[in-house]
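*Asks:* sequence and predicted structure are below.
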Amino acid sequence: MVKIGLLGVGKLGKIHLTQLLAIPQAEVVGFYDPNEKVAEEVSQQFQVKRFPDVESLLQACDAVDIVTPTPSHFPLAEQAIRSGKHVFVEKPMCSNLSEAEALVKLVSEAHLCFQVGHVERFNPAFLALQDYVLQPMFIEVHRLAQFQPRNTETSVILDLMIHDIDILLHLVKSEVHRISASGVAVLSESTDIANARIEFENGCVANLTSSRISMKKMRKMRLFQKDAYIGIDFLNKKTEIIHLLPADDTTPAIDNQAAMLSFDLDTPQGKRRVAVHYPSIPEVNAIRMELQLFCDSILQQKPVAVNAFEAFQALKIAYQILDKIQKNTPIML
């Protein structure tokens, strides 16, 4: 059993609290939140102990789940690690690269479990592909959200696009060669809509668009690789695979057991069979799964699902994109 405390019980923090209470291996000892009104409401609603400060919470637990505004991630994580506590922290792991680098060093020296909440790794639509060989050479991503006044002090790169940056680095086993980007601040003081092109050393190219001023929501990733197209709908939890079958394949036109439809297509190399496959989507809650894996890592002394170095790499790419946008933004006189 892991005695775990929660730092921050805002909108996302309450979701984390709900999921932690459903994990058998987790014993929620309580939470701390500086907002008196919110803290009292959450304490009454969930019947969970409210601690008066961070230090008293740390003394009562083995691990903490940090779901606070990004600027507080580093000081809280540092305090927890120096107190000998395991840490789960929401993305992005820190406000800037110097903090993130310091945290990576601190974690490596502490020999504690430190996991970052890149939750899309555990999206059912993405998990449906875990047994499929993914070797994409072109990737198209659209992550669009409607405008919310909350978190507008953080750019759309760190708020939304970083999810897809993490997935890219997880999928493409190659160094980044070149980055180009542009973005605009429309309704807030930070970038609200952005596009980035990431070129990898192995030739793979990724085109990412993120917006928080869209009229509709969309979270889609399209992967193109040799003889295959893979579509991932993170929002609606749907996945499809369209691929060319080997020339000698004798798959019937419709295979209900494999949820696969196939048809013939004329190509320059002759007639080929095309298969459309809809893999089964696992019924999992992504936040509960990542927190469950965090607890498992502590109890079983095994590596975490998303470690500090991986999160640092994603943050580093995010800041390179931000730098490109800043250099491309004209100065208003």
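*Replies:* Happy to help now that I have it. Numbering: from 1, shown residues only.
*Asks:* from here on, contacts and neighbour counts on C-alpha atoms
*Replies:* OK.
*Asks:* could you measure from residue 122 over to residue 182?
*Replies:* 29 Å (C-alpha to C-alpha, to the nearest Å).
*Asks:* run through the helices of the stretch 1-150 of the chain in chain order.
*Replies:* 11-21, 36-46, 54-60, 73-82, 97-110, 124-127 (DSSP state H, counting those that start in this stretch).
*Asks:* deepest of those, which one?
*Replies:* Of the helices of the stretch 1-150 of the chain, the one with the most neighbours on average (mean count of other C-alpha atoms under 10 Å) is helix 124-127, at a mean of 22.
*Asks:* name the surrounding residues that touch it.
*Replies:* 120-121, 232-234, 237-239, 281-286 (C-alpha atoms under 8 Å, 6 or more residues apart in numbering).
*Asks:* nearest to residue 70, of these?
*Replies:* residue 120 (18.2 Å; C-alpha to C-alpha).
*Asks:* right, and the closest one touches residue 286 too?
*Replies:* Yes. Residue 120 lies in contact with residue 286 (C-alpha atoms under 8 Å); the separation is 7.4 Å.
*Asks:* list the contacts for residue 162?
*Replies:* With C-alpha under 8 Å, 6+ apart, residue 162 has these contacts: 92, 314, 315, 318.
*Asks:* OK, contacts around the last one?
*Replies:* It refers to residue 318. Residue 318 touches 157, 158, 161, 162, 165, counting by C-alpha under 8 Å, 6+ apart.
*Asks:* structure two is appended below for comparative analysis:
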Amino acid sequence: MTLKVAILGIGNMGKNHLRVLSMLRGVEVTNIFDFNKEQLVQLSEQYQVPYTTDANAAIEGVDAVVIVTPTSTHFDYFTLCAGKVKNVFIEKPLAETLEQGIKIKELAEKHNMFIQCGFIERFNPVVSELKRVLENEEVINIDFSRTNRLSSRITDVDVVLDLMIHDIDLALYLNGPVKSVVAHGKEEHGLVAFASALLHHENGSLSRVLASRMTEKKQRSIQVTTVGAYIDAELVRKELVVHKQSTMTQEEGSPYIVSSLEQQIEVKPQEALLVEHQAFIAACNGDISKELPTIDSGVDSLKISELVLEQINNV
């Protein structure tokens, strides 16, 4: 059976979603929607797909919708889909505010819809391997760092909803629910451009999350301290190294011998966006993995994001 999919929004990310969806077997992109007519015509010719500047027309008769519009419009476009489309993929963040996110969840439950939130880092092969490694470790602390200069395409959200929310989702994914948050930050041009947060999880572990749009260097890294190891994960270079705790031994009449183990974990090359959409299409066809970032993931990450922003703005 061919799954009919419409894409709302064909900016930089929308183009990537169109490229990947056009590659997948069993998927037909039935329409692309935007207000940029010139861009629509170009992509329509390139990928041989219909286009429209009418969102209602775009979602008519489809099995799934991919929403890749500006964050401030996510709620309105989802509302348009509610009750008309069974499956919806929404790029992160789920919505502009927690209140809107909760309303989206209520509408999804009312109409029995499947929602996947676009937390692409869940599908980064480094994160997949890290998750597997941590199944055998007792986590004490995880440090998340994500820095990048402000992109010209991001004009409606601060660094917390643009960058940090990826790592807030990963902190919840790897360390579980949060019971308290402490945060600090700095504004630039009216938006929070630097944020640092300490998340205390219900299981007793900690997550320290840092995000900055005031830094020239692009960085995506995770460092984990466990009872038995220190784990270094580089999400851009796709590297994962486990440093096991040193051990000290002594044979009779000999000096102490200190030994340690550094293990480079093999990370299979794969495009995260491709794997993300393969998971979405599988879910649309009834095969929903427990690892998927669903509507609850979107709402939970917004809850923590709002706590972070409240503390920064109240200083």
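*Replies:* Structure received. Note that this is a predicted model, so its numbers are computed, not measured.
*Asks:* can you give me the TM-score here?
*Replies:* Scored by TM-score structural alignment, normalised by the length of structure 2, the superposition of the two chains gives a TM-score of 0.91; 306 aligned residues with a C-alpha RMSD of 1.9 Å.
*Asks:* hmm, back to that, from the contacts of helix 124-127 of structure 1, which would you call buried?
*Replies:* Taking 16 or more other C-alpha atoms under 10 Å as the criterion, what is buried in the contacts of helix 124-127 of structure 1 is 120, 121, 232, 233, 234, 237, 238, 239, 281, 286.
*Asks:* any chance of those residues in a markdown table, plus secondary structure and distance to residue 147 of structure 1?
*Replies:* Formatted as a markdown table, these follow (DSSP: H, G, I helix; E, B strand; the rest coil; distance: C-alpha to C-alpha, whole Å):
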| residue | secondary structure | distance to residue 147 of structure 1 |
| --- | --- | --- |
| 120 | helix | 20 |
| 121 | helix | 24 |
| 232 | strand | 23 |
| 233 | strand | 20 |
| 234 | coil | 19 |
| 237 | coil | 22 |
| 238 | strand | 24 |
| 239 | strand | 27 |
| 281 | coil | 29 |
| 286 | helix | 23 |
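*Asks:* returning to what we had before: quick one: which of the contacts of residue 318 of structure 1 sit in strands?
*Replies:* Judged by DSSP state E, strands contain none of the contacts of residue 318 of structure 1.
*Asks:* neighbour-wise, which of these leads?
*Replies:* residue 157 (28 neighbours; other C-alpha atoms under 10 Å).
*Asks:* assign the closest residue to that one other than its chain neighbours to helix, strand or coil.
*Replies:* Counting by C-alpha to C-alpha, 6 or more residues apart in numbering, the nearest residue to residue 157 of structure 1 once its immediate chain neighbours are dropped is residue 318, at 6.2 Å. Following DSSP: H, G, I helix; E, B strand; the rest coil, the label given to residue 318 of structure 1 is helix.
*Asks:* identify the residue of structure 2 aligned to residue 318 of structure 1.
*Replies:* Counting by TM-score structural alignment, residue 318 of structure 1 lines up with residue 305 in structure 2.
*Asks:* how close does that match get to residue 88 of structure 2?
*Replies:* Applying C-alpha to C-alpha to residue 305 of structure 2 and residue 88 of structure 2 gives a distance of 22 Å.
*Asks:* what residues are up against the residue of structure 1 most remote from its centre?
*Replies:* Note on structure 1: the largest C-alpha distance from the chain mean falls to residue 270, namely 41.6 Å (C-alpha atoms, centre = their mean). Residues counted as contacts of residue 270 of structure 1 (C-alpha under 8 Å, 6+ apart): none.
*Asks:* for it, give its distance to residue 276 of structure 1.
*Replies:* 19 Å.
*Asks:* please apply the same query to residue 147 of structure 1.
*Replies:* With C-alpha to C-alpha as the criterion, residue 147 of structure 1 and residue 276 of structure 1 are 35 Å apart.
*Asks:* the two - which one has more neighbours?
*Replies:* Of the pair residue 147 of structure 1 and residue 276, residue 276 is the one with more neighbours under other C-alpha under 10 Å, namely 19 against 16.
*Asks:* that one contacts residue 241, doesn't it?
*Replies:* Yes. Contact criterion C-alpha under 8 Å: residue 276 of structure 1 and residue 241 qualify, at 5.8 Å.
*Asks:* what's the overlap in contacts for the two?
*Replies:* Joint contacts of residue 276 of structure 1 and residue 241 (C-alpha under 8 Å, 6+ apart) do not exist.
*Asks:* who touches residue 82 of structure 1 in this structure?
*Replies:* Contacts of residue 82 of structure 1 (C-alpha under 8 Å, 6+ apart): residue 110.
*Asks:* now with 7 Å, please.
*Replies:* Residues near residue 82 of structure 1 by C-alpha atoms under 7 Å, 6 or more residues apart in numbering: none.
*Asks:* same check on the one 4 residues further on?
*Replies:* Residues touching residue 86 of structure 1, when contacts are defined by C-alpha under 7 Å, 6+ apart, comprise 62, 63, 64, 112, 113, 114.
*Asks:* any idea how far it is from residue 111 of structure 1?
*Replies:* Applying C-alpha to C-alpha to residue 86 of structure 1 and residue 111 of structure 1 gives a distance of 9 Å.
*Asks:* likewise residue 288 of structure 1?
*Replies:* Residue 288 of structure 1 is 24 Å from residue 111 of structure 1, by C-alpha to C-alpha.
*Asks:* ok, so what distance separates residue 289 of structure 2 from residue 123 of structure 2?
*Replies:* 12 Å.
*Asks:* out of these two, which sits in the more crowded spot?
*Replies:* residue 123 (22 against 12).
*Asks:* you'd agree that one is up against residue 275?
*Replies:* Yes. Shown here, residue 123 of structure 2 and residue 275 form a contact pair, counting by C-alpha atoms under 7 Å, at 6.4 Å.
*Asks:* and the residue most central in space within structure 1, what does it touch?
*Replies:* Compute the mean C-alpha point of structure 1, and by C-alpha atoms, centre = their mean the closest residue is residue 118, 2.8 Å away. Contact analysis of residue 118 of structure 1 by C-alpha under 7 Å, 6+ apart lists 91, 163.
*Asks:* one more: the one 5 residues further on?
*Replies:* Going by C-alpha under 7 Å, 6+ apart, residue 123 of structure 1 touches 234, 286.
*Asks:* roughly how far does it sit from residue 318 of structure 1?
*Replies:* Taken as C-alpha to C-alpha, the span from residue 123 of structure 1 to residue 318 of structure 1 is 21 Å.
*Asks:* residue ranges for the strands of the stretch 101-250 of structure 2, please.
*Replies:* With strands called from DSSP state E, counting those that start in this stretch, the stretch 101-250 of structure 2 shows them at 114-118, 139-147, 178-188, 191-201, 206-212, 219-226, 229-234, 239-249.
*Asks:* perfect, I'm done here.
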